[in-house]
Structure formats: C-alpha cells, structure tokens
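> 3D, please:
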Amino acid sequence: MQRHLRGIDLNLLVVLDVLAEDPHITNAAQKLHMSQPAVSNALTRLRGIFNDDLYVKTRGGMRPTPKALELKQPIRDALFAIQQQVQPEAEFDPKTASNTFAIAANEYAESIVFPAFFQYLEQVAPNICFDLHPEADSIASLTERIRLKELDIAIDYIQPKSKELICEHVFEEDLVVMARKGNPYITDEIMTAEIYRSTPHVALHPRSDKGSPTEIILGKKQIQRDIKIRASSLMSLPAIAARTNCLCTVPRRVAANAQQTLPLETYELPFETNKIKAYMIYHRDKRNNQAHSWLRGQINMLLDKLRQSGS
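Predicted coordinates:
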C-alpha cells in the first residue's frame, strides 16, 4: 500500500475533488488555475490509478461513474484532514472573533429560538454577525445551498439524505389547537375530534415538495381538516384565528406567545400525534471547524435550556 501511495500525486486528488463538484473540464481548469489539457491529463492518470473511467462523455456533458460517486466523500474527507494538518486554523476566540454565519431557519426558529440566542451572544460574542435566510423551498434546494457553502447551518424539520450533510436531531415540540374566545363552533369549552374535523381552519401553505410540519404529522394519522384559509406565515395563523371562526394548529410555544396578546384559547389536540422534530443540518466538512463547532454548541446549549424550561 505504501509503495502504491508513493506513486500518487496528491494534486491528482485535488483535481478529482473539483471534478466531483463540477464535472466540466473547462470549469475545473478555471477553478484550479490549470490548462484544459492539464486537467484532461490528470483525469487520464486518475483513470489509471482507480482502474475506472470515473467520468464519461454524454450529450449532457461529463457524467460520473458509480466509482466516482463512491470516491467523492472519502477523497474530500482525506483532503480536508491533510489541509487541517498542513494549515491548521487559527484558534477561535468568540470574544474577539468577527465571523459572519449564514443560517437558514423557519419562522418558528426565528421567532422562538433566535431572539434569546442573539441576546445571549451579545454578551459572549459581541462582534459575531448573523445572516438569517428563509427556509428552503425544497429538500433539493436546501441540500444544494449547504453543499455550495452558501449556508453554514440550517434549522429545519426536513432531513436531507445526502452523505455530504450531517443532520442532528436537536429539538421537538408538540402541537396544540387555538380558537378565538367565544368561537361558536366550540361547545362546553372542549375540543373534540368532531369539532376539529368540521370547523374551518387557517393553515400554512405547504412547501413545494413536502407539506408543512403540521400536515405531515396529521397526514400520518390520516386526520383531515377543513382548510378555509391558506397563509404564508406561521405567526399569522393565531392572528387570523383571533378574528375569525377558524381554528389553527401551531407549536405549543407559538400558542403561548400568541395568547399573551390575542383573545385566544388553547386546546390539546383531540388525537394522539407525534411531535414536530427539528434538525440542525450542516456540511460534513464543517464538523471539525472550531468556529462552526462553537456555533453548534451554543445553539444546542440554548435548545437544552428551552427543553428544560418548557417555555
């Protein structure tokens, strides 16, 4: 094995890594500051090393072989490990660091989780900035944005299946029902399954490739709702329910916040359902990065406090 490795130019693996991201010789040459013939020659040598075509020409361009797909993550991990040893990153100190982190989060995270998070960070990391992005329209979009390093972290209820991403379960929340005080559909101040099914609802627009978290959970139990109004904002659901006869189904902490300012009653769901699960999603390359590890630790610490407090 050692004799074989001595005959491999490490730069060839760099070429293979770049081709894995963009399998076009011209684009790879530009990114590597190499000529096209040099990249083509490197690919020829790589084919000999791995005894595989790796990339084959098609009408749509170069297409990776199963072997190339199999090598993608191990090669990237190996290059990352070498880079960390050759060029170790500077020690991260949150008190003086001025990083900017890009985070994609849904309305729940932005409204319930992050206000307290940013309040805390003002004290321990005063120069760190954040760029919050709305949740992705689809799993494919989320995966691509993290893969391209446009996002450092996403907090979401979907779980991408890409081997390039790490998906950690960090939080869960149960659902409750809200209705305005004096709603004529609710008798005896009890929410029954019949009332829930027959009363009009205001609900979120689903994502392009998946329903809202509520629809996914209720759908698994085959619970049907009479949806009269579709809204684009989670936080608008209680406000609409407070002025109409519609019910809304929201996470418990959203209900608790809304009930402080709106004339609403909160009821337990009249069904046994699963909780909404939230995940922290990030690229595998980031798992040993000091700044990124610190950020994940801070988010987990805050979520632990939320779980313990129940509020």
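
> only C-alpha atoms for contact and neighbour calcs from this point on.
Will do.

> secondary structure element holding K72?
Following DSSP states H and E, one finds K72 within helix 66-86.

> name the next helix or strand downstream of that helix, please.
By DSSP H and E, the next helix or strand past helix 66-86 is strand 100-105.

> buried sites along that following strand?
Across strand 100-105, burial judged by 16 or more other C-alpha atoms under 10 Å covers 101-105.

> show me what it is packed up against.
When contacts are defined as 3 or more C-alpha pairs under 8 Å, 6 or more residues apart in numbering; DSSP states H and E, strand 100-105 sits against strand 129-134, strand 153-156.

> quick one on the thing from earlier: which among the buried residues of strand 100-105 gets closest to K31?
Proximity of those to K31 was ranked by C-alpha to C-alpha; the top entry is A102 with 23.6 Å.

> just the helices in the stretch 101-250 of the chain please.
Using DSSP state H, counting those that start in this stretch, the helices of the stretch 101-250 of the chain run over 107-108, 114-124, 139-147, 193-198, 213-220, 236-243.

> and this one, so I can compare the two:
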Amino acid sequence: MDLNLLLVFQCLMNERSVTKAANALFLTQGAVSASLRKLRVVFNDELFTRGSHGMTPTHRALEIAPQISEALKSISALVTSEQEFDPARSSRVFRIALSDDLENMLAKRMIRMADEQGWTISFSFYQTNSYLWPQSMVEHGADLAICSSPKFLSTMHKSQVLFSASYICIYDKQSIAFSTPISKQEYLHAHHGRVSFDGLRGFVDELFDAERLQRKVKASFTHFSGAINAIIGSPLVLTMPDYAARSFVECNSRLAVSPVPLRVPSFVVSMIWDINKEHDEESRWLRRFVLELTESVSQ
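Presented below is the predicted three-dimensional model:
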C-alpha cells in the first residue's frame, strides 16, 4: 500500500476535515479526496462520513486508527535512525540568513568548528534583519534565519530563542581617550557613529532626546561591519549589541568596549525556520549546532 494513503488517513482522523487535512499535508482538497476514495476501496468501508461537525470516522476507521498510527511511528523511527545526518560524510551547503552583527560572531565559530571536526559541509551566509528575514528566506532558500526580536512571525514558521543580549560602547582607544568606564558626560558629548535599519535614526537618538540633548552623529551606517571599519583611526564611538562588540574586539587590539552610561534595552536573538523543515534531519542537526554554539553568549 502507498504509505501516503496512511498519512492521509491519520490526518483525517486528527482534523476531521478534508480542507484542514489538505492544508496540513500541503495537498489540494482534490488530492485528499482521491486518497480517501482509494482508502475506501482498500478497507472496503466508507471510513469517514460527512456530518454537521465535519468528517465522522466509522466504526471500522476507529478500529484501524491505532494500528495505522503505530505503523507510521515505527516507519518514522526506522527512517530517522537509518538517515541520521552526518556532517563528516555530507557535502550539504547550509544557507543561513542573519544580520551582520550576528554574522561576525557566528560565522567564524561555525567555520572553525567545522574545520576542527573535519566536517565536509559548508555554509552560505546572507544578509537580513528583524524585518526582512521572511523575504531573505524565500529569495535565498535559507534553512535558517537568525536575528534579534524577529517581526512578522506566522504559523508557517517556527522559532526558538537562542540568547538574550543588550548594548555596549565600542571605540578606537588609540584615537580617543575615554575614562574606564566611559562616563555619562563623555558619552553624551562624544562624536557618535549611528547604525540603524534606515541609517536615519536609532534607539540611541531617543536616549539623547530623553536627556534633552542633540546627539553628535558624524556618520550613519546600515551595517555594523562598515561602521567598525570607519571608527578605526577616528574619534567616533559606536553603540552596538554586546556580543558583536566583543567579537570585533577579539579581532582588533585597537578596539575597546565599555558599558553604556545610560539605561539601554535588552533583547533576544532567535532562530527561525520553515515549519516544513521541522522534522527534517539535516535541519534538526543545524538547529542543534547553532544552539550549542550560542550557549555561552549570554552567560
């Protein structure tokens, strides 16, 4: 028997509706109806009858339902055990959409780990942000999107929080002599580099508004990596996610970090994936890998 027929049967038992079963299985209603006709022939029974409350299972359907459910579980366990993903024996290219602050921290960790473990997988990284991640996933066929406080989450996607974070100051200590830590007065009167989605205004500007001061912004950027390159040799201070700032400091001894001397918000970083990949073994492996790499970020 075609196993897809058993999947249709189980979905009809759960949903009690051809329309809902079709949506759950990503099939047309016609395809589900055709499968039901085949099932009726195989079991020589109506199996489901239409009623005021949807599709009602017959006595025969209720009788075979537990056996079909157990059979599908057994097959699923068998397939999973036989096809467990092995990154050392795969040429899979994982596509990951993430913002550049996260890319700077995560990409090198992922590449380093893959090299240390002798894995044969590879990665493609694509730029996105909290607003554009749905578009990035479609355009690039991304297996995973990683961003801070993602917007527009829907039932078509699943998400998991990776860690919490806040903001910190970063500057070129050879170009500007701040106190350690930076004082409130130094911060309020310093020359700033702004990093924001549109390059026009960010949350730090609102902090300055609360202090009734005009922020001295000398340059605006839409990407953290570009902003970091610009502050080398300049007296600008940036305010950016703490994990990104510390990652940049690891790569350049001229850079230093300091707490922001104003009350700044916290946020969470999450990974998002297509619900169709929820049980895909390669996708499950990738999510576990990212979880392991980010366990220590907020500790």
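
> hang on, the earlier thing: most tightly surrounded among the helices and strands packed on strand 100-105 of structure 1?
Of all these, strand 153-156 has the most neighbours on average by mean count of other C-alpha atoms under 10 Å, namely a mean of 26.

> helices and strands around that strand, which ones?
Contacts defined by 3+ C-alpha pairs under 8 Å, 6+ apart place strand 153-156 of structure 1 against strand 100-105, strand 276-283.

> take these and lay them out in TSV including distance to M62 of structure 1.
Shown next, in TSV, are those (distance: least, C-alpha to C-alpha, whole Å):
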stretch	distance to M62 of structure 1
strand 100-105	32
strand 276-283	25
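
> for Y196 of structure 1, which of the ones you listed is the nearest?
Closest of these to Y196 of structure 1 is strand 276-283, at 19.1 Å (criterion: C-alpha to C-alpha).

> contacts for that closest one?
Counting by C-alpha atoms under 8 Å, 6 or more residues apart in numbering, strand 276-283 of structure 1 makes contact with 146-147, 149, 151-159, 164-175, 213-214, 217, 251, all of which sit outside it.

> if any of those are buried, give me the ChimeraX selection for them.
Listed next is the ChimeraX selection for buried residues among these, using 16+ other C-alpha under 10 Å:
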select :146,147,151,152,153,154,155,156,157,158,159,164,165,166,167,170,171,173,174,175,213,214,217,251
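
> now do the buried residues in the helix holding K72 of structure 1.
Neighbour counts over helix 66-86 of structure 1 (16+ other C-alpha under 10 Å) mark 68, 72-73, 75-76, 79 as buried.

> same for that helix, what does it pack against?
When contacts are defined as 3+ C-alpha pairs under 8 Å, 6+ apart, helix 66-86 of structure 1 packs onto helix 10-21.

> so what does the helix it packs on touch, helix or strand wise?
In terms of contacts (3+ C-alpha pairs under 8 Å, 6+ apart), helix 10-21 of structure 1 is packed against helix 25-32, helix 36-50, helix 66-86.

> can you list the ones you listed in TSV and add distance to I195 of structure 1?
Output for the helices and strands packed on helix 10-21 of structure 1, formatted as TSV (distance: least, C-alpha to C-alpha, whole Å):
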stretch	distance to I195 of structure 1
helix 25-32	60
helix 36-50	64
helix 66-86	52
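
> between these, which one is closest to L10 of structure 1.
Using C-alpha to C-alpha as the measure, helix 66-86 is the one of those that comes nearest L10 of structure 1, at 8.8 Å.

> next one: the spatially most central residue of structure 1 from N300 of structure 1, what distance?
Centroid-nearest residue in structure 1: A154, 3.3 Å away (criterion: C-alpha atoms, centre = their mean). When distance is defined by C-alpha to C-alpha, to the nearest Å, A154 of structure 1 is 13 Å away from N300 of structure 1.

> over to L165 of structure 1?
Separation of L165 of structure 1 from N300 of structure 1 (C-alpha to C-alpha) stands at 18 Å.

> same question for P184 of structure 1.
For P184 of structure 1 relative to N300 of structure 1 (C-alpha to C-alpha), the value is 42 Å.

> and what of L142 of structure 1?
Separation of L142 of structure 1 from N300 of structure 1 (C-alpha to C-alpha) stands at 21 Å.

> neighbour count for the two, which is higher?
L142 (21 against 15; other C-alpha atoms under 10 Å).

> aligned against structure 2, show me the partner of the more buried one.
Taking TM-score structural alignment, the alignment pairs L142 of structure 1 with W133 from structure 2.

> what comes up buried for stretch 231-244 of structure 2?
By 16+ other C-alpha under 10 Å, the buried positions in stretch 231-244 of structure 2 come out as 231-232, 235-244.

> can you put those in JSON lines and add distance to F125 of structure 2?
Formatted as JSON lines, the buried residues of stretch 231-244 of structure 2 follow (distance: C-alpha to C-alpha, whole Å):
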{"residue": "I231", "distance to F125 of structure 2": "25"}
{"residue": "I232", "distance to F125 of structure 2": "25"}
{"residue": "P235", "distance to F125 of structure 2": "31"}
{"residue": "L236", "distance to F125 of structure 2": "29"}
{"residue": "V237", "distance to F125 of structure 2": "28"}
{"residue": "L238", "distance to F125 of structure 2": "24"}
{"residue": "T239", "distance to F125 of structure 2": "24"}
{"residue": "M240", "distance to F125 of structure 2": "21"}
{"residue": "P241", "distance to F125 of structure 2": "19"}
{"residue": "D242", "distance to F125 of structure 2": "21"}
{"residue": "Y243", "distance to F125 of structure 2": "18"}
{"residue": "A244", "distance to F125 of structure 2": "16"}
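
> nice, that's everything, thank you.
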